[in-house]
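# the following block contains a protein sequence and its predicted model.
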Amino acid sequence: MSLMEILLIIIPSTLLWAAPLIFTGLGGNFSERAGVVNIGLEGLMVIGAFTAIVFNLQFDSVLGDATPWVALLAAMVAGAIFSILHAVASITFRADQTVSGVAINLLSIGLALFLVKLIYGKGQTDIIQKSFSKIDIPILSDIPVIGDLFFSNTYYTSYVAIFVAIIVWVIMFKTPFGLRLRAVGEHPMAADTMGINVTRMRYIAVILSGALGGIGGGVYAQAISSDFGHATISGQGFMALAALIFGKWNPLGVMGAALFFGFAQSLSIIGKSLPFLENIPSVYLLIAPYVLTILALTGFIGRADAPKASGVPYIKGKR
């Protein structure tokens, strides 16, 4: 197998697996930049995946080929609504943000599986018929070499995720909204003194976190799993959280880290088709993404400082 043939397998697979992590990691970036720790990203992905699949199954005969995209919007709304629970607990009632995030993770999987059992009478949904499918991007796929590697046999969602990461970077570092968001996460009292509504900014950030987490779950469910069950989302939310830390709370860094973790995940699936990995037992390939995540976080990122007020409830008038 030539190098070109290997890259033709690895690159589209990496982009596919990275897209859900990019969306969810960007969501976490909004929340944590505003000073609210959100380890409930896994739960938000679960809600997004569940909503997207159920919506897809219910409306595919009406919406046709547009079904996956509209289902993605439904997943975004569901994730945003569900994240309000975390916002109310951690911002309004000043509950421990880590505990609240854990509660979101536990509640989401329990609620989703209960509803699946209630609706379908079994532990998982049916398989969707209208999913995100591989395409060749017009014009770009005709570019010699690069077109074959990056724009052929791939998914629109991967490039939407990369585009959104760039947009989030611009919003966060080049707009007044982004400046206020970062001020709230670094020094909320100073931001409050300057007339910024800390509570409102944090609510907006957490809801955006939920919306993007829901999209991440919806992309994963409709492009990779094609149904929803107890193991549809199994660690991807925590991997997105790791990408957030690995990327040092910078949207472009998050995107790069998500691409790395997407590459690690893709190897667990396509490893047997690659000549240099074909003799490695499959169990090692399956655990490789999580091992690489741990190694990346502990050994290769150097000092990674979260926003100074991250995880600290704000009480007006108190330092």
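That came through, no problem.
# C-alpha from now on. contacts and neighbour counts both.
OK.
# I'd say S225 and I233 touch.
No: in this structure, S225 is not within contact of I233 by Cα atoms under 8 Å, at 9.1 Å.
# try this one next to it:
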Amino acid sequence: MSVTAKLSPSIAADRVAIRSWRTPIMFGVLAVFAVVVFVLLGPDGHATFRLSQDGDAWQVPNLVVPAKIFGIVVAVGALALAARSYQQMKNEGRISKWVTMTFAVLFVMGLLVWIIGGTNTQNITLVGLFTGAMLITTPLVFGSLSGVLCERSGVVNIAIEGQLLAGAFTASLVSSITHNAFAGLFAAAVAGMFVSFLLAVFSIKYVVNQIIVGVVLNVLISGLTGFLFEKIMKTKVDGVTIFNQPTQLPNLPIPVLSEIPVIGPTLFRQSIIGYFMLVLIVVIWFGLFRTRWGLRIRAVGEHPKAADTVGINVNRTRFLNVIAGGAVAGVGGAYFTLVAVSSFSKDMTGGLGFIALAALIFGRWNPIGAALAALLFGVAGNLQSILSLAGTPIDGQFLAMLPYALTILAVSGFVGKSRAPAADGEPYIKG
């Protein structure tokens, strides 16, 4: 019998549906919220969405949405979907993904129209919203993909923050010295691999608690990069900080595709790191769920003893995955200093490594899900900045809190079962 045939039953064991009324209840509560807030208390104004910028080749008329009417549509749709979720749970014991996704998209759109319709300006540029969000989303995606590679093989990667920070520092330093952005990019990947090497050695070889090792590495990298920043990068020659002047990676617009309204500027006017991110999401998803390599990794993360019995070297597989995850996070760190800003500053990652962990959980340890969750965090972060200047009917801090509240709901099972790989965080000692 092949390795695939032996492992498939164990991998599929986590797909057992569990009847739970939490999701229909939550949908019902949100539907009532939509009726009260979007309809009864909804603004009478219009929400205007600008779909193109002045310099775009394709000019698309603004999308004008009556806030009150759209609120009624959202409320009716939310009530219908809540009823559908109750019916499906009662008859089938599960809720279709299309019901959950449709409800989420509809409610978020209703919330956005309600917010904008109640502002003084009553308009927002979607291009600016999403392009600005990519500055946050890109490193988050790389961090969450690093977590996917590690945790699918059974190693908790709390050190994503340190990997991103090490990549940002090394990219800036090497690029400044060599005047070559690609040299800085390569060095960032190596720096991320070095942090991961320490994580792998202590957590896999010496069986130290993985969470403790990750936290210690974050503190170590923060202190080390801060020290080197003060001693090296602040050194001036002829009044110039020559070790903190990295060469930037240019944006490379793709002809035709970059002119598509909203989508074009967001996805197809990226640097090479941005395009690499899009490719990497697909490659990791395909590798994990459509190849024998991915099956072996998931087996190691779910049932390491079963994987060992069919000849898979569990600890070597985990070691290699952790190193690969470090390289991915290191490239994400390079985005800070080679694309987003023009120099390195102390602790410039600002805790995004921990937010990447939240995106990983929200995305249910799936590369595509984690990327979409990272996009949600990025949009929410940028939306807070945009609407804070527009006089919104709700406090901007609430908008910043919303993605984390959704993550708590996801982890607690209100939007479906969310479970880490069974052996995640558990060291494997053969014999």
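Perfect, thanks for sending it. Computed from a predicted structure; not experimentally measured.
# between S225 and I233 of the first structure, which is the more surrounded one?
Using other Cα atoms under 10 Å as the criterion, S225 of the first structure and I233 rank with I233 on top: 22 against 18.
# which SS state does that one fall under?
On the three-state scheme (DSSP: H, G, I helix; E, B strand; the rest coil), I233 of the first structure is labelled coil.
# ok, the aligned partner of A183 of the first structure in the second structure - contacts?
Superposed on the second structure with TM-score structural alignment, A183 of the first structure falls opposite A299. Applying Cα atoms under 8 Å, 6 or more residues apart in numbering to A299 of the second structure gives the contacts 7, 10-11, 153, 306-307.
# alignment lookup: A329 of the second structure to the first structure.
For A329 of the second structure, the equivalent position in the first structure is taken to be G213, counting by TM-score structural alignment.
# what's the closest non-adjacent residue to its match?
With sequence-adjacent residues excluded and distances taken as Cα to Cα, 6 or more residues apart in numbering, G213 of the first structure is closest to T24, at 4.3 Å.
# equivalent analysis for S271 of the second structure, please.
Sequence neighbours aside, N251 is the residue nearest to S271 of the second structure in space, at 4.2 Å (criterion: Cα to Cα, 6+ apart).
# which SS state does the spatially most central residue of the second structure fall under?
For the second structure, the residue lying nearest the average C-alpha position, counting by Cα atoms, centre = their mean, turns out to be A374 (2.5 Å). Using three-state DSSP, the secondary structure recorded for A374 of the second structure is helix.
# ok, now how distant is the match of A329 of the second structure from K316 of the first structure?
The span separating G213 of the first structure from K316 of the first structure equals 29 Å under the rule Cα to Cα, to the nearest Å.
# neighbour-wise, which of those two wins?
Neighbours per residue (other Cα under 10 Å) separate G213 of the first structure from K316, with G213 holding more: 39 against 12.
# quick one: contacts for the more buried one?
Shown in contact with G213 of the first structure (Cα under 8 Å, 6+ apart): 23-25, 27-28, 41, 44-45, 48, 76, 79.
# just the element for it, please.
For G213 of the first structure, the enclosing helix or strand under DSSP states H and E is helix 198-220.
# contacting residues for the residue nearest to S271 of the second structure?
Applying Cα under 8 Å, 6+ apart, we find N251 of the second structure in contact with 269-272.
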